[in-house]
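In: sequence unknown, structure follows:
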């Protein structure tokens, strides 16, 4: 069960930011670096580090500009299930899970959770134009905290990830009611 919660935590982190969790996985894995991460294990470490550092900086800097954030998040929407899947597999492998059916289940769970959280971010961005700057900094901090929790306290990280999933579901319910409210206000 702790492995599932760790996968949920890292997948929620990849739903918030894509490159930063992958970078932190490699740094926290110790001497294994990215050897447990599918695809990244086959690329030279210096190239992986360079790309992830640059991508993380772009995410952290561009997320503060409204127009650039729309472009970045729209592009990341299509990448997020893939990154959530490989991050979930990496955490499962670090936890020494070797059952192939369980790895597949954790990979699918990780990809779907990352996609859902990324979809909610894109939805809120298009609905409200731009979130306040403090909310963006909270997203950054939450992403980093979820990665730490995936390694050190998977139960707490998994609970935060489940809370984010609940917020995503709640957001979709609110979004379904907005057109009804707008229609009612136009009819009056």
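Out: Ah, there it is. What you see is a predicted model; the values in this text were computed from it and never measured. Residues are numbered from 1 along each chain as shown.
In: all contacts plus neighbour counts: C-alpha atoms, from now on.
Out: Noted.
In: by contact count, what packs against the helix ranked longest in the chain?
Out: In the chain, taking DSSP state H as the definition, the longest helix is helix 154-187. Counting contacts by 3 or more C-alpha pairs under 8 Å, 6 or more residues apart in numbering; DSSP states H and E, the secondary-structure elements packed against helix 154-187 are helix 2-16, helix 100-128, helix 133-152.
In: starting at the chain centroid, how far to the first one?
Out: If I follow you right, that is helix 2-16. Its chain's average C-alpha position is 8 Å from that of helix 2-16, according to C-alpha atoms, centre = their mean, to the nearest Å.
In: try stretch 91-106
Out: Distance, stretch centre to chain centre, for stretch 91-106: 19 Å (C-alpha atoms, centre = their mean).
In: try this one side by side with the last:
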């Protein structure tokens, strides 16, 4: 059960940002640098450090402006399921659960959270700066929780999933209310 909570935490982090969680997981492995991470272990660590550092910096700085948020969200919408699956597999190493199921759950959770972020972005016509900063902090915290405190990280991820469901319900009611008017 702890492995599933760690998977949820890591995948939720990948649902908010793509490069930052993958970069942190690689750095936390020390000298091995992604050698235990599926898919990424086949790519040169030097190339990965360059790509993930560049994308992470772009995510962190470009997401503070409206145009940057649009670019980041379009790219992350397509990459978040892959990053969620990779993050889920990276933290769930010793579990009896099949790897394909962990990858599926991780990718699906990351996609759902990214869809909610895109929905709020278009509903609010851009995310406020405080929300973007909260997203960055929560993303980094979820990666550390996935490794050090999977129960707490998993509970935060489940709360984020609950928030996503509530958001979808609110949007549905808002849509029908506006349609009647």
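Out: Everything's here; your move. The shown structure was predicted, so the numbers you read here are calculated from the model rather than taken from an experiment.
In: tm score of chain vs chain?
Out: The TM-score (TM-score structural alignment, normalised by the length of structure 2) is 0.95; 181 aligned residues with a C-alpha RMSD of 1.2 Å.
In: that older thread, now the helices and strands packed on helix 154-187 of structure 1 as JSON lines including distance to residue 29 of structure 1?
Out: JSON lines is the format used below for those (distance: least, C-alpha to C-alpha, whole Å):
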{"stretch": "helix 2-16", "distance to residue 29 of structure 1": "13"}
{"stretch": "helix 100-128", "distance to residue 29 of structure 1": "18"}
{"stretch": "helix 133-152", "distance to residue 29 of structure 1": "9"}
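In: tell me the most buried of those?
Out: helix 2-16 (a mean of 30; mean count of other C-alpha atoms under 10 Å).
In: that helix against structure 2, how far on average?
Out: Superposed on structure 2, helix 2-16 of structure 1 shows a mean distance to its aligned partners of 0.4 Å (mean C-alpha distance after the TM-score superposition for structure 1).
In: equivalent analysis for stretch 68-85 of structure 1, please.
Out: For stretch 68-85 of structure 1, the mean distance to aligned residues of structure 2 following superposition is 1.2 Å (mean C-alpha distance after the TM-score superposition for structure 1).
In: so residue 38 of structure 1: helix, strand or coil?
Out: Under DSSP: H, G, I helix; E, B strand; the rest coil, the three-state class of residue 38 of structure 1 is coil.
In: next, count neighbours for the aligned partner of residue 164 of structure 1 in structure 2.
Out: Under the alignment (TM-score structural alignment), residue 164 of structure 1 maps onto residue 160 of structure 2. A count of neighbours around residue 160 of structure 2, defined by other C-alpha atoms under 10 Å, yields 18.
In: contacts only, for residue 10 of structure 2.
Out: Applying C-alpha atoms under 8 Å, 6 or more residues apart in numbering to residue 10 of structure 2 gives the contacts 21, 84, 87-88, 91, 106, 142-143, 146.
In: likewise for residue 132 of structure 2?
Out: Applying C-alpha under 8 Å, 6+ apart, the residues contacting residue 132 of structure 2 are 63-64.
In: what does it correspond to in structure 1?
Out: Looks like residue 132 of structure 2 aligns to residue 136 there (TM-score structural alignment).
In: what does residue 117 of structure 2 give?
Out: For residue 117 of structure 2, the aligned position in structure 1 is occupied by residue 121, per TM-score structural alignment.
In: and the gap between its match and residue 55 of structure 1?
Out: Going from residue 121 of structure 1 to residue 55 of structure 1 by C-alpha to C-alpha, to the nearest Å gives 18 Å.
In: quick check: residue 171 of structure 1 touching residue 122?
Out: No. Under the contact definition of C-alpha atoms under 8 Å, residue 171 of structure 1 does not touch residue 122, with a separation of 11.8 Å.
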